[in-house]
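**Student:** sharing a model prediction with you, sequence too.
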Amino acid sequence: MIETGLTDAELKALQQPEYRVFPKRWGAEYVAAGEVRFALWAPGLSTLSLWLNGETTPMSPVGDGWFELLVTGVVPGSEYAFVLPEGMHVPDPAGRALKHDVHGPSLIVDPTAYQWRHTQWRGRPWHEAVVCELHVGTFTDEGTFAAAAEKLADLAATGITVIELMPVAAFSGQRGWGYDGVLLYTPYPPYGSPDDLKALIDRAHGLGLMVILDVVYNHLGVDGNYLSVYAPEFFQEKGTPWGQAIDFSKSPCRDFIIDNALYWIEEYAFDGLRVDAANHILDDRSERHLVEELAQTVREVSGERHVHLVFEDNRNQTPWLERDDEGKPHFYDAVWNDGYHHLLHAWAANEPRGHFKPFASDIWTRLGRALATGFVLQGENVEYLDPDLHGGPSGHLPPTAFVNFLQNHDQIGNRAFGERLLALVDQDLADRLMAMLLLAPQIPLLFMGETYGSRQPFFFFSDYPTHITKDMPKDRLEQARGFGAHDDVSVDDISDPNDRETFIRSKLDWGFASTEMGQRQQARIADLITKRQNFLVPLLAEAAGDAGEVLLAADGAVAVDWRLGKGLWQLRANFSDETKRMPRFAGAIIHADGLMETLDEKDDIDLPGASLLFARQS
């Protein structure tokens, strides 16, 4: 027998590659070898044609606004577009690839061409998640899926277990954040091909990393949105702050989005989705809200895989987070907990302005409550805040229902100067805030570069045509006001999002990771995550609601206990400059910062200023 060095599972995967295909209801779809069905919903049109490799053929109306055409002899790489009655060519809104950009033809793709290596991968439980959010275009100098794949080993070595990709659905231009996508099934061409994205995910799985995709379902972008030309019925009269809202009361529109979620999870093997700005998904005319139906559908088709769903919603509400009798989520695993960031940022960076203003008082009481029970705001009236954002009680949920962070793409990139936290606070405070983030029971999220202490700014950047005035410096200044900018910041101080240099300046400097400071930070992050995985994660496997109890929260001091299954996890933190008397702890100290002597677990303790500890009793 020849020794291959592979496990039986890996050898089986190589011998029997898995072909992952999701049969979309929209667009081009192979139905047999060389035979493709083209389908488009265009209820306002009386005629529609298909342009394929230079030839135009009328499509057949099949009822309810749908047009279809079955074509044989179609090979991968064939160019195609839909032709409107006046002759305009538009790309496939559900196409798998583009020839050039969102204004040109689509390409036929054989989804079975990629041979998956890690076919036995079924994901990881959510309580093991330590997330790193990244933007493909600035994660590496090359800004591609292939280049990003080469850096995944660095993240895995640090202890990251989940990478969360900012949106990759095709949008206009050569750079952007991705939240203005217009072709939701098409990977953004400058990042690479569909197979390049699959290879990135495959590589991640081989390293034990889950991959979650950020998806935007509340609107489509303003440039390249041809659906609004031939199917204006796809959109509501009401809009979102960023564009037209999709009309989910119509089945084709609803199917388009739910199929998209399933497409990424099934055909690309993503381990989950993060639904952007779910509170702006307007669906008050349907029996079931789109956000709920999407989650239920994903859960039904996921089988034995660990597929995780996260959403963003600043209303601090719990219905989409509720668990069943076995502790499993009915809909979503977790929500981005913006309040945790706002509270700590307002205090640590001394920026009690903009979005942070409602969180800039009663810091320690609110921090204790957030650590123990989830949301910072749980129903009380707060000055300067929309009543819809006051929320409700959340302590009945397990800690893992909340994703906490010190920074993310929004909280850095929407600032006037794109500064990271380390440009705003001293290293010692940043270290303690990071320890509290990584060792508290909530799910921690880091932004790319945070694993090695990057100080590289990250800006909002775009590549809109000159006739589109969206997100110009004056708009960015208004946005920056909400993210802590002083009143003396002017338009002249804001980097032009459309200037390519703004994009270049946002690219990660991986050389910093090799410096003494970078290596120190990497080692510290790795140590904290190792402690989390070894000592906290086993307790989180049994974590339920009503786990946290605030023992002290005042004057810079916070003491919280969490009962996690049969174990007790404890935090004692003193962010003041003076020694504070703190409640006793039990068991072994797992991590400590700023302690110069041994503390007695049997009595209340005197905790020095600028120090914290985590302890565990099993």
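**Tutor:** Thanks, I have it. Residues are numbered from 1 along each chain as shown.
**Student:** make it CA atoms for all contacts and neighbour counts henceforth
**Tutor:** Fine.
**Student:** neighbours of residue 165, how many?
**Tutor:** Using other C-alpha atoms under 10 Å, residue 165 has 18 other residues around it.
**Student:** that one and residue 134 touch, don't they?
**Tutor:** Yes - if you go by C-alpha atoms under 8 Å, residue 165 and residue 134 touch, sitting 5.3 Å apart.
**Student:** wait, residue 437 sits on residue 430?
**Tutor:** No - counting by C-alpha under 8 Å, residue 437 does not reach residue 430; the two are 10.4 Å apart.
**Student:** more neighbours, the two?
**Tutor:** residue 437 (22 against 17).
**Student:** what kind of secondary structure is the more buried one in?
**Tutor:** helix (DSSP: H, G, I helix; E, B strand; the rest coil).
**Student:** using the three-state scheme, assign the residue lying closest to it once chain neighbours are set aside.
**Tutor:** The spatial neighbour of residue 437 that comes closest, neighbours along the chain excluded (C-alpha to C-alpha, 6 or more residues apart in numbering), is residue 444 at 6.0 Å. The assignment at residue 444 comes out as strand when based on three-state DSSP.
**Student:** list the residues that contact residue 444.
**Tutor:** 129, 130, 131, 403, 404, 405, 437, 438 (C-alpha atoms under 8 Å, 6 or more residues apart in numbering).
**Student:** tell me how many other residues crowd the third one.
**Tutor:** In this case it means residue 131. 26.
**Student:** quick check, it in contact with residue 158.
**Tutor:** No - here residue 131 does not reach residue 158: they are 11.4 Å apart, not a contact under C-alpha under 8 Å.
**Student:** part of a helix, is residue 67?
**Tutor:** No - going by three-state DSSP, the assignment for residue 67 is strand, not a helix.
**Student:** can you get me a residue count around it?
**Tutor:** Neighbours of residue 67 (other C-alpha under 10 Å): 23.
**Student:** let me know the secondary structure of the closest residue to it other than its chain neighbours.
**Tutor:** Spatial nearest neighbour of residue 67, excluding adjacent residues (C-alpha to C-alpha, 6+ apart): residue 61 at 4.4 Å. With three-state DSSP as the basis, residue 61 sits in strand.
**Student:** next, the one to line up against it:
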Amino acid sequence: MKRAHRMPFGAEVGSDGRTRFRLWAPSAREVTLELESTGECLAMAPVGEGWFERVAAAPAGTRYRLRIDGGLAVPDPASRFNPGDVHGSSEVVDPRAFDWPDTPWHGRPWEEAVIYELHVGTFSPEGTFAGVEARLDYLAGLGVTAVELMPVADFPGRRNWGYDGVLPFAPDATYGRPEDLKRLIAAAHARNLMVFLDVVYNHFGPEGNYLHLYAKPFFTERHQTPWGAAIHFDGEGCQVVRDFFIHNALYWLEEFHLDGLRLDAVHAIVDDSRPHILQALAEAVRRGPGQERHVHLILENDRNQARYLARDSAGRSRWYDAQWNDDVHHAFHVLLTGEKDGYYADYADQPAWYLGRSLTEGFAYQGQASPYRHHAPRGEPSAHLPPSAFVSFLQTHDQVGNRAYGERLVSLAPEQALRAATVAWLLAPSPPLLFMGEEFGAATPFLFFCDFGPELAAAVTRGRRREFARFARFADPEAQAKIPDPNAEETFTRSRLDWACLEQPRHARWLALYRRVLALRHSHVIPRLAATGGHAGTFEVLGASALKGCWTLGDGSRLLLYLNLGPDAVAIDGPPSGRLLIAAPEEAAATLSAGQLPAASAAWFLDEVPA
């Protein structure tokens, strides 16, 4: 099986073996195609509206650059592969050279999603696509159904989280070649695992982006973002820019046979046009690969805009299947750690209420004023959406890596309370997301790391330390100086998972818990999630750190959660109804029958529909 996505830009290998090169360079007078293999310098012809084109004898494997106005030679912004990093030559890739062995694969329904987020460079000792592929059997055995890769688009240097990518069509060469990523995806499908990719459409990284040189209209000063001038998604002449990102989404889904995309920080995308780029992109996906198989689109959106998660009359996603639900994480984090600074302040006054609301209604903030955001309203009503519209988690790359020392929850929260929270979150109806290593209580940190050129590297290090100066523990410059340097190689290597620790009893116990709870999810929860609609959940606060949640699932059965993350037992109104699925700790079941919810405990009950 051959798979290729044809694009109106970049290098496209034809059936005759010749390659068409096409670049949008409205700010350039002339563009020259330089072929490294032959030393040829070929003028690209202007073909109107800022486009330059040339067809040449340049088979797959040819290295090339594009010289702008006789000056700087730059890589292709639509390069499929840049083996020499973001400043080097691009390589012609023929996607039809790869034979896909996963022809029968049509994906999995969204309600089956159990997501495992990982960073390719630190997940395995190899730090490559092949290193991830080697551990797919482990992931399938854990009980996850989807692997979510942090961004792999070509970034500057040898190490990066991926959010500084500048060549969005090119898998970073540090991880392997495009065909290595394709082999990973095909191998995942052979194990009934979906593969999602994190993509960044709100900005380009600070090093290696040459679009300003020859395509100034790619950006607009009318809108500003944390990274400067916004990407030009609205206004006159924006269609090429919009098409660039829509094609990028289709490229990953079609050419790499991915099962879904997670769009990073879409609240930083500025677009005043209609349809919004988020809607236009989703509609292109639904009309394209989404018609043939299960394709899932996920958002990260700090604005909690429920509108993008709308369902049609049949309950299908109109645009996006789900959004990462930060509210669930923040409320859990306050209850588990007691931390109340930064955005946690929004949840500090009644964390059990915020947790109950976000578990059962989607967003905790549905239009209420956010103290952290200077009391501006945040969010839109979300209770009408099904639980499947919200991805829940206890940890992600953001929530671990954006701490000064990259600590995981196992080093911040009492173990019994964390085990109770884990049981509660993994069986809730919303699709859960695990961050690599949390399932075995990884002790290794996940730090912020990058590998920029000297001048930018120094600025990033200063900025990182200045960012934490507003926290009391880092007010002293000496304390700031101890924050790991993002550009140091040691910061990266310390973030690599230690798989040998699985031989230690503590880590083995954590892994056993995750496997057990996920097995319960697959046997008792997932089969009942289809057709679960909006207004499915209700909650009741039982104490400062305790709550009861109840959901009516698609088959009419009721799922009940009792959760207490506080240090004291709380009374409940009579013994729970239904069949006990799990209690953590196990002795909590007997105490619940006596009308008490013990400290640091969780229990799930299922009221099944009579046959």
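**Tutor:** Structure's in. What do you need? Here the structure is a predicted model, which means the values were calculated and not measured.
**Student:** how close are the two chains, by TM-score?
**Tutor:** TM-score for the superposed chains, counting by TM-score structural alignment, normalised by the length of structure 2: 0.94, backed by 598 aligned residues with a C-alpha RMSD of 1.8 Å.
**Student:** look up how far residue 154 of structure 1 lies from the residue nearest to residue 437 of structure 1.
**Tutor:** 18 Å (C-alpha to C-alpha, to the nearest Å).
**Student:** got it, and residue 486 of structure 1?
**Tutor:** 37 Å.
**Student:** show me what residue 596 of structure 2 lines up with in structure 1.
**Tutor:** In structure 1, the residue matched to residue 596 of structure 2 (TM-score structural alignment) is residue 606.
**Student:** residue in structure 1 paired with residue 103 of structure 2?
**Tutor:** Residue 103 of structure 2 maps onto residue 119 in structure 1, by TM-score structural alignment.
**Student:** count of neighbours near its match?
**Tutor:** For residue 119 of structure 1, the neighbour count with other C-alpha under 10 Å is 21.
**Student:** on the three-state scheme, the match of residue 596 of structure 2 is what?
**Tutor:** strand.
**Student:** run a quick neighbour tally on the closest residue to it other than its chain neighbours.
**Tutor:** Leaving aside its sequence neighbours, residue 606 of structure 1 sits nearest to residue 581 (C-alpha to C-alpha, 6+ apart; 4.5 Å). Residues near residue 581 of structure 1, counting by other C-alpha under 10 Å, number 14.
**Student:** same deal with the one 10 residues further on?
**Tutor:** Burial of residue 591 of structure 1, expressed as a neighbour count using other C-alpha under 10 Å, amounts to 17.
**Student:** please apply the same query to residue 490 of structure 1.
**Tutor:** 14.
**Student:** check which helix or strand covers the closest residue to it other than its chain neighbours.
**Tutor:** In this structure, residue 490 of structure 1 finds its nearest non-sequential neighbour in residue 477, 7.1 Å apart by C-alpha to C-alpha, 6+ apart. If you go by DSSP states H and E, residue 477 of structure 1 is part of helix 473-482.
**Student:** buried residues in that helix, which are they?
**Tutor:** If you call a residue buried by 16 or more other C-alpha atoms under 10 Å, then helix 473-482 of structure 1 has these buried ones: 473, 474, 476, 477, 478, 479, 480, 481, 482.
**Student:** which outside residues touch that helix?
**Tutor:** 353-356, 414-416, 487, 489-491, 494-497.
**Student:** quick one: it to structure 2 mean distance?
**Tutor:** In the superposition against structure 2, helix 473-482 of structure 1 averages 3.8 Å from its aligned positions (mean C-alpha distance after the TM-score superposition for structure 1).
**Student:** after that helix, which helix or strand is next?
**Tutor:** Next along from helix 473-482 of structure 1, by DSSP H and E: helix 500-504.
**Student:** mean deviation (superposed) between that following helix and structure 2, please.
**Tutor:** Following superposition, helix 500-504 of structure 1 is found to deviate from structure 2 by 0.7 Å on average (mean C-alpha distance after the TM-score superposition for structure 1).
**Student:** residue boundaries of the helices in the stretch 101-250 of structure 2?
**Tutor:** For the stretch 101-250 of structure 2, applying DSSP state H, counting those that start in this stretch gives helices covering 120-123, 129-133, 136-142, 178-190, 211-214, 239-255.
**Student:** buried residues in the last one?
**Tutor:** To tie it back to what came earlier, the one meant is helix 239-255 of structure 2. Applying 16+ other C-alpha under 10 Å to helix 239-255 of structure 2 flags 240-255 as buried.
**Student:** got the angle for it vs helix 178-190?
**Tutor:** 60 degrees (axes from the mean of the first three to the mean of the last three C-alpha atoms, to 10 degrees).
**Student:** could you say what helices and strands helix 239-255 of structure 2 packs with?
**Tutor:** Helices and strands touching helix 239-255 of structure 2, by 3 or more C-alpha pairs under 8 Å, 6 or more residues apart in numbering; DSSP states H and E, are strand 167-171, helix 277-287.
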